[in-house]
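Novice: this is a predicted model, with the sequence first.
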Amino acid sequence: MAAVWQLKGAFLMLLADACTEYVFSCKVRRLSEKTIDNYRKQILYWNRYLDEVCDVQEVEKVRPIHIKNFIILKEKDKRKPAYINDLLKAYRSFFNYCVEEEYIDESPLAKVKNVKEPRVIINTFTLTDIKKMLDYYSGADYLSVRNRAILAALFDSGIRCAELMSLTDDKVREDYMLIHGKGDKERVVPKSPFLSKCMIRYQRTRESYFAGKLPPQGYTFLSKTGKKLTHEAVAKIVRNASRAAKVDRSVRASPHTCRHTFAQLQLKDGIDLYTLSRLMGHENIAITQRYLRGMKDDSILQEGNKHSPLMRL
């Protein structure tokens, strides 16, 4: 299979072949299957546009004007800035790969800026909400004890849903957890005494429930049949507790909102962005700053007053 066209003595790399190479490179980097699949679909979407609208099929022929016209087209279609920026992120990563492989000298997206996104306030759970949600699972049966431990882990560590589902017993230590995160990276997250208590009770209940016949995979949190939990199952745990606690409907009842809640409560308690970035497993501090921007104005005012330099005189 030829990966290039020869034109006037120069070899041109086909976008389709470069995409295939890039996907393979993502697998070598051990990105998650979900991330790789999203990148592949987004890049193919771009390539289809370039082929059908711009009559461009080669990497070297893509120009910044093609990208900018695409952005304008999506804005006319009333697509949200976050959606457009997500597509740009994928294509920017793709063309950075093409530069690394020396198919081109500079990415056509190098001077293309992201679309300005409106400031989004993400409503999070309050401390009262958290207490009521935990109390909802106060029973002594296996599912109640498990669900309480899951909620405690989500709120106490900021763990992603996928990370929680893949957590294994050997990664749960006495006062911390080793979380296997995105990009095959592992990070250390402390466990509060509250979470430790919930986890000890859960593990003891789990041993009794399965009568010493735990599945060999070693996953910490198991379904009632001993299988690895699904994202839908964890989301249902959060959703049911939120409904029972009568949480305000403006708060999206999801595992990711638990993560946002963790981040914002940590920021309110005065944690620095670098430490929070490490705890949450972010690639860079810019991602963590989004949680700071998502805080409500009244929270910012309260924190500003609390840490006023003149109040220390």
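Specialist: Thanks, I have it.
Novice: going forward, measure contacts between C-alpha atoms and count neighbours the same way
Specialist: Noted.
Novice: so what's residue 274 closest to, chain neighbours aside?
Specialist: Nearest in space to residue 274, with sequence neighbours left out and distances taken as Cα to Cα, 6 or more residues apart in numbering, is residue 285 at 6.3 Å.
Novice: show me the contacts for that neighbour.
Specialist: For residue 285, the contacting residues are 273, 274, 277, by Cα atoms under 8 Å, 6 or more residues apart in numbering.
Novice: structure B:
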Amino acid sequence: MDWVSAKKGFKNYLKLERSLSANSIEAYLRDIDKITQFLDASERKVNPLNLQAQDLKDLIQWINELGMLATSQARLISGIKAFYKYLILEDLIKSDPSALIEAPKTVRKLPDVLTVIEIEALINALDLSKLENIRNKAMLEVLYGSGLRVSELINLKISNYFPDEEFLKITGKGNKERLVPIGNSAMKFIAIYFEGVRRHQTIQKGNEDFIFLNRRGTKLSRVMIFMIIKDLALKTGLTKTISPHTFRHSFATHLIEGGADLRAVQEMLGHESITTTEIYTHLDRDFLKQTIQQFHPRN
């Protein structure tokens, strides 16, 4: 088996068996490309089934010398391990050469989080005399009010919106579905957007079910959401580095600071592991001190 055939089989495995998104699949395939780049650079004629642990150790040393960051190295090693797991599952190899390869220790950086006042300032900075800002206000209310990923926001469908039950049905990573509550403020501005903007648009075929549309009557792009938020940050003089994901971080942090159960937040965010959700437990010392003073029996 050559590398081209192995990559093709791996791609099908990621798509069909693991149900990964196109972006995730491309990231995994780039990891395998790094192996072939290294083999070419070191003039090694090794196929995927004959690669040894020493080859992978030499690869790690090579990317180290190239100056690859620890986080990127960890991502690469994760991709390589997934590739050899696939080969094992297909019974193409008996032993995994990546088994003893360890990812470098990485320091998990806490994401920037906005305060409630900063969130309100951003949303209130929208000039609602412009029709697109009525839509933008509804979108930001949903982003913050339900903690969605940007891809989940742009793919949100009317058929998955249940205002009577106050829930959204979200299809997240790996095509996994979850139910997420939606707040009154978000529902209020979706209704205003539907009535004042969307119902007057000419909607392009195939886009009828998407909640949020651009001027041409088609689904919004991720880039457009980023630009809307960047423009609002400039307008309000916000110096923090923010993106659509910042609203998701803020949603989770504010819930946990308010006393929400970690498992409930995990479910709403669609995290597979609770360790991913635990990053949002970075409560400041003043908040912890106040909590102890308020609730501890000795205080």
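Specialist: Arrived safely. What you see is a predicted model; the values in this text were computed from it and never measured.
Novice: quick TM-score on the pair, please.
Specialist: The pair, once superposed, lands on a TM-score of 0.89 when counted by TM-score structural alignment, normalised by the length of the second structure; 292 aligned residues with a Cα RMSD of 2.1 Å.
Novice: tell me the counterpart of the residue nearest to residue 274 of the first structure in the second structure.
Specialist: Residue 285 of the first structure maps onto residue 274 in the second structure, with residues paired by TM-score structural alignment.
Novice: swap in residue 139 of the first structure?
Specialist: When the second structure is aligned by TM-score structural alignment, residue 139 of the first structure is paired with residue 128.
Novice: nearest to residue 253 of the first structure among the contacts of residue 285 of the first structure?
Specialist: Ranked by distance to residue 253 of the first structure (Cα to Cα), these are led by residue 277 at 23.2 Å.
Novice: is the closest one in contact with residue 288, as I believe?
Specialist: Yes. Using Cα atoms under 8 Å, residue 277 of the first structure is in contact with residue 288, at 5.6 Å.
Novice: show me where the first structure has its helices.
Specialist: Here the first structure has its helices, by DSSP state H, at 15-28, 33-53, 64-76, 81-100, 127-136, 142-157, 161-166, 193-209, 231-244, 255-268, 273-280, 285-293, 297-306.
Novice: and the angle for the fourth one with helix 15-28?
Specialist: Helix 81-100 of the first structure and helix 15-28 are oriented at 90 degrees to each other (axes from the mean of the first three to the mean of the last three Cα atoms, to 10 degrees).
Novice: contacting residues around the residue nearest the centre of the first structure?
Specialist: Residue closest to the mean C-alpha point of the first structure, counted by Cα atoms, centre = their mean, is residue 160 at 6.7 Å. Contact partners of residue 160 of the first structure, counting by Cα under 8 Å, 6+ apart, are 154, 255, 256, 259.
Novice: and the last one, how far is that from residue 291 of the first structure?
Specialist: It refers to residue 259 of the first structure. 10 Å (Cα to Cα, to the nearest Å).
Novice: ok, residue 39 of the first structure next?
Specialist: For residue 39 of the first structure, the distance to residue 291 of the first structure - Cα to Cα - is 24 Å.
Novice: try residue 216 of the first structure
Specialist: From residue 216 of the first structure to residue 291 of the first structure the distance is 38 Å (Cα to Cα).
Novice: ok, these two, which is more surrounded?
Specialist: For residue 216 of the first structure versus residue 291, neighbours defined as other Cα atoms under 10 Å are more numerous around residue 291 (20 against 7).
Novice: before we move on, the earlier item: how about the residue nearest to the centre of the first structure, what's its partner in the second structure?
Specialist: Aligned counterpart of residue 160 of the first structure in the second structure: residue 149 (TM-score structural alignment).
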